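1. My questions concern the predicted model and sequence given below.
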Amino acid sequence: MAKVLMKGNEALGEAAVRAGCRFFFGYPITPQNEIPHYLAKRLPEVGGVFVQAESEIAAINMVYGAAGSGARVMTSSSGPGISLKQEGITYIAGAELPCVIVNMQRGGPGLGSIQPAQSDYFQAVKGGGHGDYKLLVLAPATIQEMVDLMGKAFALADEYRNPVMILGDGILGQMMEAVELPSESKMPEIPSKPWATTGAKGRNPNLINSLFLDPSELEKHNLHLQEKYTRMGKEVLWENYKTDDAELVLVGYGSSARVAKAVVDQARRRGLKVGLFRPITLFPFPKQALQEACRQASHVLTVEMSLGQLVEDVRYNLEFKVPVHFYGRVGGMVPTTRAVMEEVERWLNVEQRREDA
């Protein structure tokens, strides 16, 4: 199949259509505006519905309604917009409804900037809203991976009746790469949804709700959700890059991982044993794979566009058995290969090695 050159946001929108998404509700915010702009034209061409809501709050509650009817539905936003959606997201998680949420991260806190960042990691993987709930979180590093993960996101949402977040950033949304799109002639099979509110003629009515006034019933519901989140552990995805003999393992996701991979190649050319571990699922986190990748490492270094969020999960999942260091830039600043290489040299004591030699 021929590849086409597409901007990340537009490729993601087209991938959603080809994954069976027929409803989109959203509100404009940079740097993800090309997603709704693209789908505003594309969805009506396939019999779908696009609505630019009056606010992010309205948009996420429209997602709740469409998901409750059994439709494949998505929304997208960035930073402050995702924050406004949090109440709706926790309602959707509590009601066990499948949907896809895209966050093309930008700098914060507050209104912040329109430049790329990764400072929404905690918000994505720790819940973000109130209550004990989790999202499945997928973190692509290329536009092709964004396309490939979109179909998986909808499939996982349906399988677990749970919101799935694709956590990108402004770089991935705005850059262009050649991608291979799924075939339009091969629509994915959408599973039956006997729980959906499609009208109760001829059957007992379905009730979709996240309200439990009896505390014992709410506890039972929470334990059911937790069991589901535990089952999600089998869905872990990751990439290992030259970690077999690595003395130092870089850990990063998304755009930061692209920088880290370039550093690994530079380091290897200089004879330094450096590798990269890239989590693709941020929740569930690939704990065992991370431990295996770092089995020979004397140091681990996370590379982030934040002030240190991924680093906490890396330390936790390595059970503090390996020193884990952090390097990050914030506010829309992107780590450079030179700066990361300096950190690599620092922790591998390159200067001391030269003196000893």
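-> Sure, I can see it. Quick caveat: nothing in here was measured; it's all calculated off a predicted structure.
2. from here on, contacts and neighbour counts on C-alpha atoms
-> Will do.
3. Which parts of the stretch 251-357 of the chain are helices?
-> 254-269, 287-293, 310-317, 337-347, 350-356 (DSSP state H, counting those that start in this stretch).
4. And the stretch 101-250 of the chain, by the same measure?
-> Counting by DSSP H, counting those that start in this stretch, the helices of the stretch 101-250 of the chain are 121-125, 143-160, 170-174, 215-231.
5. Which strands and helices lie in contact with the first one?
-> In this structure, helix 121-125 makes packing contacts with strand 136-138, judged by 3 or more CA pairs under 8 Å, 6 or more residues apart in numbering; DSSP states H and E.
6. Can you get me a residue count around residue 351?
-> Per other CA atoms under 10 Å, the neighbour tally for residue 351 reads 11.
7. Hmm, residue 191 is touching residue 160, no?
-> No: counting by CA atoms under 8 Å, residue 160 is not a contact partner of residue 191; they are 11.6 Å apart.
8. who touches stretch 76-92?
-> Under the contact criterion CA atoms under 8 Å, 6 or more residues apart in numbering, stretch 76-92 has outside partners 26-32, 35-36, 56-57, 59-61, 64, 98, 101-108, 110-111, 120, 127-131, 133, 162-163, 210.
9. So among the residues you listed, which ones count as buried?
-> Among these, the ones that count as buried by 16 or more other CA atoms under 10 Å are 26-32, 35-36, 56-57, 59-61, 64, 98, 101-108, 120, 127-129, 133, 162-163.
10. For the residue nearest to residue 176 when sequence neighbours are not counted, which residues are in contact?
-> Computed as CA to CA, 6 or more residues apart in numbering, the closest residue to residue 176 that is not its neighbour in sequence is residue 7, at 4.2 Å. Neighbour list for residue 7: 143, 173, 174, 175, 176, 177 [criterion: CA under 8 Å, 6+ apart].
11. As a markdown table, the helices of the stretch 101-250 of the chain with distance to residue 43 and mean neighbour count would be great.
-> Formatted as a markdown table, the helices of the stretch 101-250 of the chain follow (distance: least, CA to CA, whole Å; neighbours: other CA atoms under 10 Å):
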| stretch | distance to residue 43 | mean neighbour count |
| --- | --- | --- |
| helix 121-125 | 27 | 19 |
| helix 143-160 | 16 | 22 |
| helix 170-174 | 19 | 24 |
| helix 215-231 | 32 | 13 |
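12. Against that first model, consider the following:
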Amino acid sequence: MEKILLKGNEIIGEAAIRSGCKLFFGYPITPSTEVVEYLSKHLPKSGGTVLQAEDEIGAINMCYGAACTGARVMTASSSPGVSLKQEGISYSAAVGLPMVIVNVNRCGPGLGGLGPAQSDYFQSTRGGGHGDYRTIVLAPSKAQELYDYTMLAFDLADKHRNPVLLLTDGFLGQTMEPIVLKERPEPPVTDRSWVVDGAKGREKRILASYSLTNEIGEVNNLGWEAKYKHIQETEQRWEEFHTEDAEYLIVSYGTTGRIAKSTVLNARKKGIKLGLIRPITLWPFPDQAFAPFKDKIKGIVTVELNTGQMIEDVKLAVECKMPVHLFRRQGGMLPTENEILEYFENTFLSEEV
């Protein structure tokens, strides 16, 4: 297997090409611009097409139209750009269109800044737009995962006929690291009876989300609800790090999940039994990861680059059976492993002395 050095955003582009992505529609916005730049140069070599839309709204609606044909399609943007895409994402979820949406997170609100942030957690995991819908959300923490999870995103989108969001940040997007270019896995065999590809010789197919009666509307919503419940039961993903004998846990994802591993190792050197749960799917949130720890962990610290968003899901996962505290940085600032450990010790160990 080949190993190469690429910038994080370029890794996403390369993985998309190797996943069979044939169409990309987007509008440049830092810190995600290298995704469209890389694909503009390389996707046409694989028989694909890149089109810079007039704006983010145009881009997501182009994705909607292209996805109706069954083609693998992707768009990429950053926070305020993804906000503009929300109506189109809601429509895509309503008619069951597979697509991959990349959000290289800015810190915000408003235009925000270009530093690493996790302030789009609510937008990503709660549906973001109107209506009761969800997007599957994957949160890589290093270069190889940018590659692997981009490939996974396309497969999950096809498997569940649903938009999948890859949530990264400026740190991951701009950092250069070596990756192994794994061979593209065979895409899952999925039902293609819904694809709009010409009606000659068969009945026409219509992909529409409008409910003409309340009765039809309820039936449709119950169908989406059942699909999301199935995804919650089958697609939870997470990583555990030194949790076997842990008395306390850190919960963190993405860039801070990476930093938190060093915090755990430093704590272990001091004899502190600290472990890490790193959610990989932010939706569905990995509630299953916490089941073994509800009655044996003394406390949890969530580490986030926001004012505290994932902490709500952690509290729900542990059913408030233990204290859950938040350590956060904002505005593009990253914490050090020592800052996290100092907060943990001041929060929990000082109470035990």
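-> Nice, thanks for sending it over. The structure displayed is predicted, hence computed values, not measured ones.
13. ok, back up a step: and of the helices of the stretch 101-250 of the first structure, who's closest to residue 196 of the first structure?
-> Among the helices of the stretch 101-250 of the first structure, the nearest to residue 196 of the first structure by CA to CA is helix 143-160 (11.6 Å).
14. distance from the closest one to the second structure after superposition?
-> For helix 143-160 of the first structure, the mean deviation from the second structure after alignment is 0.9 Å (mean CA distance after the TM-score superposition for the first structure).
15. what angle separates that helix from helix 215-231?
-> Helix 143-160 of the first structure runs at 140 degrees relative to helix 215-231, counting by axes from the mean of the first three to the mean of the last three CA atoms, to 10 degrees.
16. what about the closest residue to residue 57 of the second structure other than its chain neighbours, helix or strand, and which?
-> Spatial nearest neighbour of residue 57 of the second structure, excluding adjacent residues (CA to CA, 6+ apart): residue 85 at 5.4 Å. Assigned by DSSP states H and E, residue 85 of the second structure belongs to helix 79-95.
17. In the first structure, what stretch matches that helix?
-> Using TM-score structural alignment, helix 79-95 of the second structure lines up with residues 79-95 of the first structure.
18. related to what we said a few turns ago, let's see which of the buried ones among the contacts of stretch 76-92 of the first structure end up in strands.
-> 26, 101, 102, 103, 104, 105, 163 (DSSP state E).
19. Most widely separated two among these?
-> Farthest apart among these by CA to CA are 105 and 163. That separation is 17.7 Å.
20. on that earlier part again, now the match of helix 79-95 of the second structure: buried residues?
-> Counting neighbours by 16+ other CA under 10 Å, stretch 79-95 of the first structure gives 79-95 as buried.
21. Now do it: distance from first to last residue.
-> With CA to CA, to the nearest Å as the measure, stretch 79-95 of the first structure spans 24 Å from end to end.
22. from the chain's centre, how far out does it sit?
-> For stretch 79-95 of the first structure, the separation from the chain centroid amounts to 15 Å (computed by CA atoms, centre = their mean, to the nearest Å).
23. now swap in stretch 109-120 of the second structure and tell me
-> Taking CA atoms, centre = their mean, one finds stretch 109-120 of the second structure lying 16 Å from the centre of the chain it belongs to.
24. One more: stretch 10-27 of the second structure?
-> 16 Å.
25. same question, stretch 203-213 of the first structure
-> With CA atoms, centre = their mean as the basis, stretch 203-213 of the first structure stands 29 Å off its chain's centre.
26. residue contacts, residue 54 of the second structure?
-> Applying CA under 8 Å, 6+ apart, the residues near residue 54 of the second structure are residue 27.
27. same question, the one 3 residues further on
-> With CA under 8 Å, 6+ apart as the criterion, the residues that contact residue 57 of the second structure are 84, 85, 88.
28. Likewise for residue 190 of the first structure?
-> Residue 190 of the first structure neighbours (CA under 8 Å, 6+ apart): 20, 155.
29. for the one 4 residues further on, same thing?
-> By CA under 8 Å, 6+ apart, residue 194 of the first structure lies in contact with nothing.
30. Report the separation between it and residue 68 of the first structure.
-> Going from residue 194 of the first structure to residue 68 of the first structure by CA to CA gives 11 Å.
31. what's the answer for residue 305 of the first structure, then?
-> Distance of residue 305 of the first structure to residue 68 of the first structure, given as CA to CA: 35 Å.
32. now residue 285 of the first structure
-> From residue 285 of the first structure to residue 68 of the first structure the distance is 28 Å (CA to CA).
33. Please say which of these two ends up with more neighbours.
-> For residue 285 of the first structure versus residue 68, neighbours defined as other CA under 10 Å are more numerous around residue 68 (26 against 23).
34. Double-check the more buried one against residue 206; I have them as touching.
-> No: Residue 68 of the first structure sits out of contact with residue 206 when judged by CA under 8 Å, with a separation of 9.8 Å.
35. overlap in contacts of those two?
-> Listed as contacting both residue 68 of the first structure and residue 206 by CA under 8 Å, 6+ apart are 196, 197.
36. where's the residue nearest the centre of the first structure relative to residue 104 of the first structure, distance?
-> Against the mean C-alpha coordinate of the first structure, by CA atoms, centre = their mean, the closest residue is residue 167 at 2.8 Å. Plainly put, residue 167 of the first structure is 6 Å away from residue 104 of the first structure if you go by CA to CA.
37. Could you measure from the residue nearest to residue 55 of the second structure when sequence neighbours are not counted over to residue 35 of the second structure?
-> The shortest distance from residue 55 of the second structure to any non-neighbouring residue, by CA to CA, 6+ apart, is to residue 27 (5.7 Å). Distance from residue 27 of the second structure to residue 35 of the second structure, counting by CA to CA: 10 Å.
38. Over to residue 195 of the second structure?
-> Noted for residue 195 of the second structure: a distance of 27 Å to residue 35 of the second structure, by CA to CA.
39. same check, this time on residue 77 of the second structure
-> Distance from residue 77 of the second structure to residue 35 of the second structure, counting by CA to CA: 9 Å.
40. Quick one: residues contacting residue 301 of the first structure.
-> Residue 301 of the first structure sits next to 248, 249, 250, 251, 324, 325, 326, 327, 344 when contact means CA under 8 Å, 6+ apart.
41. mind listing what the fifth one touches?
-> Residues counted as contacts of residue 324 of the first structure (CA under 8 Å, 6+ apart) are 299, 300, 301, 302, 311, 314, 315.
42. just to revisit the earlier point, looking at the helices of the stretch 251-357 of the first structure, which is nearest to residue 215 of the first structure?
-> Closest approach to residue 215 of the first structure among the helices of the stretch 251-357 of the first structure is made by helix 310-317 (31.3 Å; CA to CA).
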